[in-house]
Every structure is written in C-alpha cells, then in structure tokens.
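Peer 1: predicted model follows, preceded by the sequence.
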Amino acid sequence: MDVEILSRIQFAFTIAFHYIYPPLSIGIGLLMVVFESIYLRTRKKEYEVLARFWTKIFAITFGIGVVTGIVMEFEFGTNWATYSRYVGDIFGSALAAEGIFAFALESSALGVLLFGWNRVKPWVHLLATWAVFLGSMFSAVWIVVANSWQQTPAGYHIVGEGMRARAEIVDFWAMVFNPSSVDRLSHVWLGAFLAGAFLILSVHAYYIIKGRFVNMSEKAFKITLVVAAVASLAQLFTGHSSAESVAVNQPAKLAAMEGHFKEAAPADLYLFGWVDKEKQEVTGLRIPAGLTFMLHQDFETSVTGLNAFPEEDRPSQVNAIFQFYHLMVAIGMFLIALSIFGLWQWSRGKLFDKKWLMWTFVFTAILPQLANQFGWFAAEMGRQPWVVYGLLRTSEALSKSVQANQVLFSLILFFIVYTILFLLFIYLMNKAIKKGPTSDIDYNEGSLNDEISNVISK
C-alpha cells in the first residue's frame, strides 16, 4: 500500500475508535440530567441512585474518550502536513473555540459532578451535571463545524499559490454556519442521544430479565424509551434534511450513496442492493423514481448522477458508500419501529411482560453505534477524492516526508494500544454494570469517590 492509503486507513481507524465514546458521553449525559432533575423534583431516592450510577458509567466513557481523541491532533501534523497548513486558520479557530467554549466548561464542572455528591447543595450539583452535558454538546458543535467546512467550504478566501496556498477566514459566522453544518450537527446530536439511550435501555432491560433492581429499572426504562422514541423519529427528519443538503452541495456524494450513474435522469430509491461500478448497475429492491420524489416531490425531475462528473472527481468506492449509507438508514428505521412498538406495549401495560422484547433491547445497544459509524464512513468516503471539497484533493494533502513503512508501523502500534484501551473499557463497564445501581450504603460519598478515582487512575 502507498502512503495515502495507509494514512487514510490510520486516520479512519483512530477516529472510528474515538467516535465510540463521545456519542455515549452526550447521550448518557442527557439522561443523567433527566434522572437528577426528577430526583430534585420528587425526592425519590431511586432517581438519585440512577443518576449516581450513570455518572459512574459516564466517567468511564469520558476518560477513554479523552485519551483516544488526543492522537488525531498529532496525525494532522505527522501524516497530513499540507492539509494542516491549508486549513490551519479554519480548523485551528474551531478547535480553539472548542477549548474555550466547550472543554473549559465541561472540565471545570466535571469535578463537582463526580465528587460533589453530598458536598454541595443538590441544585449546585444539578447545575454541574447540566454544565458537563452542555460542554459535551458544545464540543460536538465545533468538531462538526470544522468537518462540515471541509464538506461545504464557506466564509474564506485563498491566499498564496501552489504549495503555499492556504484558506483564511474572512467571515467567522459564515464559516460556522456553512451550508451543511446545522443539518449535520443536529444529525450528530440525535445519533449521540440514541447511542446513550439504547445503552441505558440495554442495561435496564438486562436487569429486568434477571430480576435485579426491577422497580428502579422499570422507571429508568420508561423514561429512556420516551427519549429514544423522540430522538429516533427526529433523526428521520434531520436525515432527510441532510440528504437534501447533500443533493445541492455535494451531488456526487448523493449519487454514490444511491448508486445513481445517469448524468441527468430521475433517480430510483433503493431499499437495499449491490452496485456494479463497471456495469453502472444496481441490483436490489427499489422504488422507481423514489429519490426524485423525496428531493423534488415529483417523479420526473432529473437528479445529477455520477456520469455528470469527470472520473477523477467522483468517489471511487461507490458500492462501499452505498452499503454504509443504506445500513445506516436501515438501522435508523429499525430503531424507530422498536421504540414505537415499545411505547405501544407500554400503553397496553405489557411492556415488561414480553421477555423477547427485553432481550431485543439488550442487544440493540450496538446498533446506534454502528449507525453512527456507517454514517461517518459514507460521508467521508463520499467526499473523496477531496479532503476539502472542490479545493484540496486528498492525494495533495499528505506530508511529503512520511514514508509508507512509518505509517504502517504506527498503525500497528495504534491498533495494539487501542485494543488494550477497548478491553479496559469493556472490563470497567462490565464491572460497573454487574454491580449495578446498588443500595444507599454502597453509594455513600467515600465509596463512590474511591470507585471513580480507581476508574480514572486505571
């Protein structure tokens, strides 16, 4: 493999691994706020125990997420020096904003969240919980803004020429509110809510099946099920809005997502299929002119296909993009159906009577994570061959002095280290979940602080 392919694999691996944790942190953070707010309103002890328990899980997730995210910033300089110079003014301002507006808020309140139980007033602790949750949300804002600018650049001008060329901000807010940032941010936030919600549903469904913490788990399950249903339905609308934005701003990406090759013709909507790039055919179940109808509300308007672009300007891995995109959509539709079915069973008073349904929720914890990953894969692969859409090609963004064997060696090391971190994450999560939201005695200030300190030190 050459340097470009290896560098892309390395960055894809590190960012995909890192992206396991931030969505969980945001989603769990939302439910932490909900549980603790209900406790302050009702003074029912089980909600405090739930808030404390999921704070412990949050601490594990947050710690691993911070560690795994640091590596990517160094990769910009080691593997992608030309890219870093080209977008440094744009990307640097977004990362600086993350540090000022997000990480500072999150980290300053984290100590109160983890160690402030029984040391500060309940409303102060709830305020800290809100601050940590909002900090994680703001962090996503600036990362998505930076990535969205690469997809749909705005608010910039180019200075210099050739290898010295770089983008500079001329309108900060135009850069922030570039054509795709709002749609993509709402989609990312909702994906994070689903990741956290379905993990919580999974854990409490397991407790209900095993007859542990049943009363508490049933309450937690019902609250979280409402969050999951609202988020999954809202995700459907943000996904459609994002697709409309892609059709306008990145038509080659949308064409690859749907396997649409004809230069200008009504486009079918595929529920599933397989793309033969050489024959320019898709075999699968389709709705004739379905994509045209979703974009234009008729069956006759043409949709731009891949053949409208020079071959060197098209995404090359069309079938992979098609599959990742359709897997994301399929998972999203399944989560909507499962959430609504759960609400229906709740309305009939039979939600916890069906053991198969609880087992289904146990195993669906992985699905939002997969959907989040597949969505990012489709978005990033669909942007190719551009690292900054229409401005800088991926092949031109590499560091000139890095050799393939160096990238391969570091990739192997990253794989080993990240595997160890993942196993540690699974071990700590399993240990915490096995113990569960235990009694008040187990949740005295000292024991909770000792456990969290041990988690952080590990």
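Peer 2: Cool, got the structure. Please read all numbers here as calculations on a predicted model, not as lab measurements. Numbers count the residues shown, from 1 in each chain.
Peer 1: hey, let's count contacts and neighbours off CA atoms from now on
Peer 2: Fine.
Peer 1: surely Ala228 forms part of a helix?
Peer 2: Yes - membership of Ala228 in a helix is supported by DSSP: H, G, I helix; E, B strand; the rest coil.
Peer 1: could you give the number of residues near it?
Peer 2: 26 (other Cα atoms under 10 Å).
Peer 1: from Gly69, how far off is it?
Peer 2: Ala228 is 27 Å from Gly69, where distance means Cα to Cα, to the nearest Å.
Peer 1: cool, Leu201 as well?
Peer 2: For Leu201, the distance to Gly69 - Cα to Cα - is 27 Å.
Peer 1: neighbour count for those two, which is higher?
Peer 2: Neighbours per residue (other Cα under 10 Å) separate Leu201 from Gly69, with Leu201 holding more: 26 against 17.
Peer 1: OK, contacts around the more buried one?
Peer 2: By Cα atoms under 8 Å, 6 or more residues apart in numbering, the residues touching Leu201 are 220-221, 224-225, 361-362, 365.
Peer 1: what is the one helix or strand Leu428 maps to packed up against?
Peer 2: Here Leu428 sits within helix 404-435, counting by DSSP states H and E. Applying 3 or more Cα pairs under 8 Å, 6 or more residues apart in numbering; DSSP states H and E, one finds that helix 404-435 makes contact with helix 3-18, helix 45-78.
Peer 1: same thing but 7 Å
Peer 2: helix 3-18 (3 or more Cα pairs under 7 Å, 6 or more residues apart in numbering; DSSP states H and E).
Peer 1: just the angle between the helix it packs on and helix 45-78, please?
Peer 2: 170 degrees (axes from the mean of the first three to the mean of the last three Cα atoms, to 10 degrees).
Peer 1: buried ones in helix 3-18?
Peer 2: Buried positions in helix 3-18, judged by neighbour count with 16 or more other Cα atoms under 10 Å: 3-4, 6-7, 10-18.
Peer 1: ok, stretch 434-452 next?
Peer 2: Buried-residue list, stretch 434-452, by 16+ other Cα under 10 Å: 436-438, 443, 448-449, 452.
Peer 1: kindly report the same for stretch 73-80.
Peer 2: 75-76, 78-80.
Peer 1: one more: stretch 187-204?
Peer 2: Applying a neighbour-count criterion of 16+ other Cα under 10 Å, one finds 187-204 buried in stretch 187-204.
Peer 1: distance to Val141 for the buried residues of helix 3-18 - can I get that in JSON lines?
Peer 2: JSON lines is the format used below for the buried residues of helix 3-18 (distance: Cα to Cα, whole Å):
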{"residue": "Val3", "distance to Val141": "31"}
{"residue": "Glu4", "distance to Val141": "29"}
{"residue": "Leu6", "distance to Val141": "29"}
{"residue": "Ser7", "distance to Val141": "26"}
{"residue": "Gln10", "distance to Val141": "24"}
{"residue": "Phe11", "distance to Val141": "21"}
{"residue": "Ala12", "distance to Val141": "20"}
{"residue": "Phe13", "distance to Val141": "22"}
{"residue": "Thr14", "distance to Val141": "20"}
{"residue": "Ile15", "distance to Val141": "17"}
{"residue": "Ala16", "distance to Val141": "18"}
{"residue": "Phe17", "distance to Val141": "19"}
{"residue": "His18", "distance to Val141": "16"}
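Peer 1: next up, a second structure to put side by side with the first:
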Amino acid sequence: MDAVLLARIQFASTTLFHFIFVPLSIGLALLIAIMQTMYVIKRDEVYLKMTKFWSVFFLINFAVGVVTGIIQEFQFGMNWSTYSRFVGDIFGAPLAVEALLAFFMESTFIGLWVFGWNRLPEKIHLACIWLVSIGTIASAFWILAANSFMHNPVGFIIQNGRAEMNDIIALLTNEKLWVAFPHTVFGSFATGAFFIIGVSAWNMLKKRDVDFFKKSMNISLVLGLISGLGLAFSGHSQATYLMHAQPMKMAAAEGLWEDSGDPAAWTLIANIDVENKESTSRVEIPYLLSYLAFSEFKGKVEGMNTLQARYEEQFGEGNYMPPVKTTFWSFRIMAGTGGVLLLLSLTGLYLSYRKKLVFSTKYLKWLVPAIFLPFIGNSFGWIMSEIGRQPWVVNGLMKTEDAVSPNVSAGQILFSLISFSTIYTLLAIAMVYLFIRVIKQGPHEKRKDDVSASDPFETGGMEHAVK
C-alpha cells in the first residue's frame, strides 16, 4: 500500500480514537463541578453522591485519554516530519502551551481534588474541580488554535522554505478558531450530558436508585438542551465562515458541482455521482443553503467545477476537490445527530416538568443508545472538517501528499498502525469493562466499617469502585 494512504489511515484512526475521550472529559468535568456546587449550596447528600459516582467515570476516561494522546503525538512525529519541519515553528507553539499550561493545570488540580476530600477547605476543594473543568476547555482551545492554522493560515511569513510565526495575536484571533472552538466545546458538553443521561436511563429502567439517577438526568438534560442550541448556532457560524474561507469544502458538503441558483436550496439527501460529477435524486429545502451561507434568504453558492478552474489558475494543474461523498454524508450525519440530541433534550425536560419522566419507559429506552450519538456526531464532524480540506494539509500552502516523512516506508507505517490499533483495542476493552462494572455497582452505600464508605477517593477507594 501507498505510504501516504497508510499515514493518513493511521492519523485518522489515532485521532478518532483519542477524540472519543477528549469531549467526554470536557463534558463530565463540567457536570461534576455543577453537581458539587449544588451540594455546597443545597447541602443535599444526593448531590455529593452524584459528584463522587460520576467522577469515577471521569477519572477512568481521563487516564485512558492521556495514553491515547501520547500515542497520537508519537505517530504524528514519525509519519509527518516534512509537515513538522514546514510549520513546526507555528504548530508547535500552541501545542506546547497546551501541554505546559492547560494540561498541567488539569492534572495538578485533579490531584488536589481527588486527594483533597475532607482535607482542603470546602470552597477551595470546589474551586479545584472548576479549575479542572476550565483546564479541559483551555486544552481544547490551544489544540484548536494549532488545527485552525491548517485550515486558515495566518500570522506567518515564509522564510528559508519554512512557515515562521510573526504574529501570535493573528494566530489566536484566527476566524477559523473562533467558529470551531464553540462548536467543539458544545459538542463536548453534549457528550458528557448524554453519557450521564444514558446511564441514568438504564438504571431508571431497572428501578435502581431512581431518585439519584433522576436528579442526575435532569441536570444533564438542561446541559443537553443548552449544548444542542449552542451546536446549532455555532454550526451556522461555521457555514458562513466556509463560504469565504473554504468555499470548496462548502460546495463538497452540498454535493454542488455547478453554481447554485439564487436563492440556493439546501440538499437534504442526494445520489452523489463522482465519476460523472453530478448529484441526482436531490431532496431539497428551498432558500436554506442561502441562509446557512449568507445569513439571509438570497445568494448564490459557487459549485466545485467553478472553484476547480479557479484553483488551477492559482495553484497549477491538479485535483482540488475533496472526497465529495465522504464530505457530503459526514456533514449530514453530524447535523442529524445534533438535531436528534436537541429533540431528546426537549422531550426529556417536558416529561420531567410533567413529572412523567420516570414512567416514560419508551423514552428511557431511546436514551440508552443515545449515549453514542454525540460520539458519532463529533467523529463525523471531525471527518467532514479534515477530509473537506483535502488535498491540502495546510490550506493553500502544502498538500497532504507532500507532508509525509520521506524516510519512513509503507511497511514501517503498516507495522506501527497494527501495533497502535492493538493497543487501542486493549485500552477500549479495559475502559468498557471498568465502565460496565461501575455502572452495575451503582452509587450504593458501603458498610460503615469500609474504609471507602464515606469517601471513594480515600486510600483504596478508587480500587474498590472498579473491583
């Protein structure tokens, strides 16, 4: 197999697997901070139990996420050395800040929070988990600052054949960063919320600790609704950004080969014929594409054929169209999952308001598999964003085929791909096993003579929680 293809497969697999843990950590950290805050304010012991129970999942997820992140960095340095030499001066800076500031902040305050139960003053201890939550969000910001340069290169000069940073402010005010960051954070909040919602629904169906899980679900449903609305509005801002910054990605996401009419209709589904460069059997919603692109119900969207001719004039001969089918359907899967999450949140809050949530068996059954919807939406959103940028690894500056390591063979990449995939499989099995054990155990009271009874974070407590 081709080394470029294998390197891309390895990058995609490691990043997608790592991206399972990142949004869950961000979402759970916020919800745990909210739960502990409610305990401090209301003095209701159930909120303390909620804080400690859900934090076990957060800590397991955080630990596995750290391991997957290390593996991702290793394969990045191994397979993409040409890219690293070209943009290392820019790309490395925000990643270094993320590691030295944001991740250090997370790990430090996680330690203080875990071992500070009944040792730190109550409000100082509460501040620790809020700082953990802020740290997870800050990590996302700095990583997206690096990624956004790949989509919209700013704040640099080309010198000695390398892109070198000359304006850190431009990098941190990158338009791509400020449309991607809210969307990613709201997606992460939805991930944490629906994890708790799904686990709570399963236990409510089993009639286990109903009051505990009902309160957990109600808090998460509120965050789920806020996240769903945030995803909708931030998604719209991304669409308007694409129109002037990455119009080819926008056209591919719509399967639009020729220029649209004015106003432009948004395509719900279509048969994408890449060979003949046409999209047939389109089901369209009038005016909607113009609104998504221009925030008004008028305006024409350029098609891929028009943009291809323009890019050939600017960059020379070549294929500047991304994989159209992948981009088209990834966008619809992402948007569809977001819509379903918003609908489920609204339904749950309505049922809770009518005091029918516990008795709505069919709805609770839907919520259990809904745990996976945010992960699906996050993954396909990332696929749409990165695949839609092709053939560029840095938009307009470097093509993906030119970014791989010249001295790493296809066989070496294949070996590392198999090795990393094996490690990821073992990690996934271990994490799922631990999660299931904790879910089945539930937030049950321990014996009074059990060291971990009053505090699962005391010596031996975490071990007890997962055994």
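Peer 2: On my side now, so go ahead. Nothing here was measured: the structure is a model prediction, and the numbers come from that model.
Peer 1: matching residues in the second structure for the helix holding Leu428 of the first structure?
Peer 2: Taken onto the second structure by TM-score structural alignment, helix 404-435 of the first structure occupies residues 410-441 there.
Peer 1: what does Ser454 of the second structure correspond to in the first structure?
Peer 2: Taking TM-score structural alignment, Ser454 of the second structure has Asn444 as its aligned residue in the first structure.
Peer 1: tell me how far that match lies from Met429 of the first structure.
Peer 2: 20 Å.
Peer 1: ok, Ala289 of the first structure next?
Peer 2: Taken as Cα to Cα, the span from Ala289 of the first structure to Met429 of the first structure is 47 Å.
Peer 1: equivalent analysis for Gln317 of the first structure, please.
Peer 2: Gln317 of the first structure is 36 Å from Met429 of the first structure, by Cα to Cα.
Peer 1: okay, those two: which has more neighbours?
Peer 2: Met429 (18 against 15).
Peer 1: how many other residues sit next to the residue nearest to that one when sequence neighbours are not counted?
Peer 2: Among residues not flanking Met429 of the first structure along the chain, Ile57 sits closest, at 6.8 Å (Cα to Cα, 6 or more residues apart in numbering). Neighbourhood size, Ile57 of the first structure [other Cα under 10 Å]: 21.
Peer 1: map Ile57 of the first structure onto the second structure.
Peer 2: Checking TM-score structural alignment: Ile57 of the first structure goes with Phe57.
Peer 1: how about Gly284 of the first structure?
Peer 2: Gly284 of the first structure maps onto Arg282 in the second structure, by TM-score structural alignment.
Peer 1: now Val362 of the first structure
Peer 2: Using TM-score structural alignment, Val362 of the first structure pairs with Val368 in the second structure.
Peer 1: any idea how far the equivalent of Leu338 of the first structure over in the second structure lies from Leu6 of the second structure?
Peer 2: Residue pairing (TM-score structural alignment): Leu338 of the first structure is matched to Leu344 of the second structure. From Leu344 of the second structure across to Leu6 of the second structure, the span is 39 Å (Cα to Cα).
Peer 1: also Leu289 of the second structure?
Peer 2: From Leu289 of the second structure to Leu6 of the second structure the distance is 36 Å (Cα to Cα).
Peer 1: for Ile285 of the second structure, same thing?
Peer 2: 39 Å.
Peer 1: about what we covered before: among the buried residues of helix 3-18 of the first structure, which one sits closest to Leu114 of the first structure?
Peer 2: His18 (22.3 Å; Cα to Cα).
Peer 1: how close does the closest one sit to Lys279 of the first structure?
Peer 2: 37 Å.
Peer 1: which residue ranges form the helices in the stretch 301-450 of the second structure?
Peer 2: 304-315, 324-353, 361-367, 373-387, 410-441 (DSSP state H, counting those that start in this stretch).
Peer 1: repeat that for the stretch 151-300 of the second structure.
Peer 2: Applying DSSP H, counting those that start in this stretch to the stretch 151-300 of the second structure gives helices spanning 168-172, 175-205, 210-245, 247-253, 288-294.
Peer 1: mind checking these for the one nearest to Ile418 of the second structure?
Peer 2: So among these, helix 175-205 is nearest, using Cα to Cα, at 28.5 Å.
Peer 1: which residues of the first structure does that closest one align to?
Peer 2: Counting by TM-score structural alignment, helix 175-205 of the second structure corresponds to 179-209 in the first structure.
Peer 1: now do the matching stretch: distance to the chain's middle.
Peer 2: 9 Å (Cα atoms, centre = their mean, to the nearest Å).
Peer 1: for Thr337 of the second structure, what are its contacts?
Peer 2: Going by Cα atoms under 7 Å, 6 or more residues apart in numbering, Thr337 of the second structure touches 373-374, 377.
Peer 1: ok, now Ala146 of the first structure?
Peer 2: 91, 94.
Peer 1: now whichever strand or helix holds it on the second structure. Mean distance?
Peer 2: For Ala146 of the first structure, the host element (DSSP H and E) is helix 122-151. Superposing on the second structure and averaging over aligned pairs (mean Cα distance after the TM-score superposition for the first structure), helix 122-151 of the first structure comes out at 0.8 Å.
Peer 1: list the contacts of stretch 342-351 of the second structure.
Peer 2: 221, 224-225, 228, 357.
Peer 1: and the gap between the residue nearest to Arg184 of the first structure when sequence neighbours are not counted and Gly305 of the first structure?
Peer 2: Spatially, and ignoring its direct neighbours in sequence, Arg184 of the first structure is nearest to Ser242 (6.4 Å; Cα to Cα, 6+ apart). Per Cα to Cα, Ser242 of the first structure is found 18 Å from Gly305 of the first structure.
Peer 1: so which of those two has more stuff around it?
Peer 2: Gly305 (23 against 19).
Peer 1: return the residue of the second structure aligned against that one.
Peer 2: Aligned partner of Gly305 of the first structure by TM-score structural alignment: Gly303.
Peer 1: show the contacting residues for its match.
Peer 2: Per Cα under 7 Å, 6+ apart, neighbours of Gly303 of the second structure: 251, 256-260.
Peer 1: out of these, who has the most neighbours?
Peer 2: Result: Ala251 is most packed of the contacts of Gly303 of the second structure (other Cα under 10 Å), 28 neighbours.
Peer 1: that one against Leu307, yeah?
Peer 2: No - when contacts are counted by Cα atoms under 7 Å, Ala251 of the second structure is not listed as touching Leu307 (8.9 Å).
Peer 1: got the contact list for Trp142 of the second structure?
Peer 2: 94-95, 98.
Peer 1: same thing with Ala397 of the first structure?
Peer 2: 80-83.
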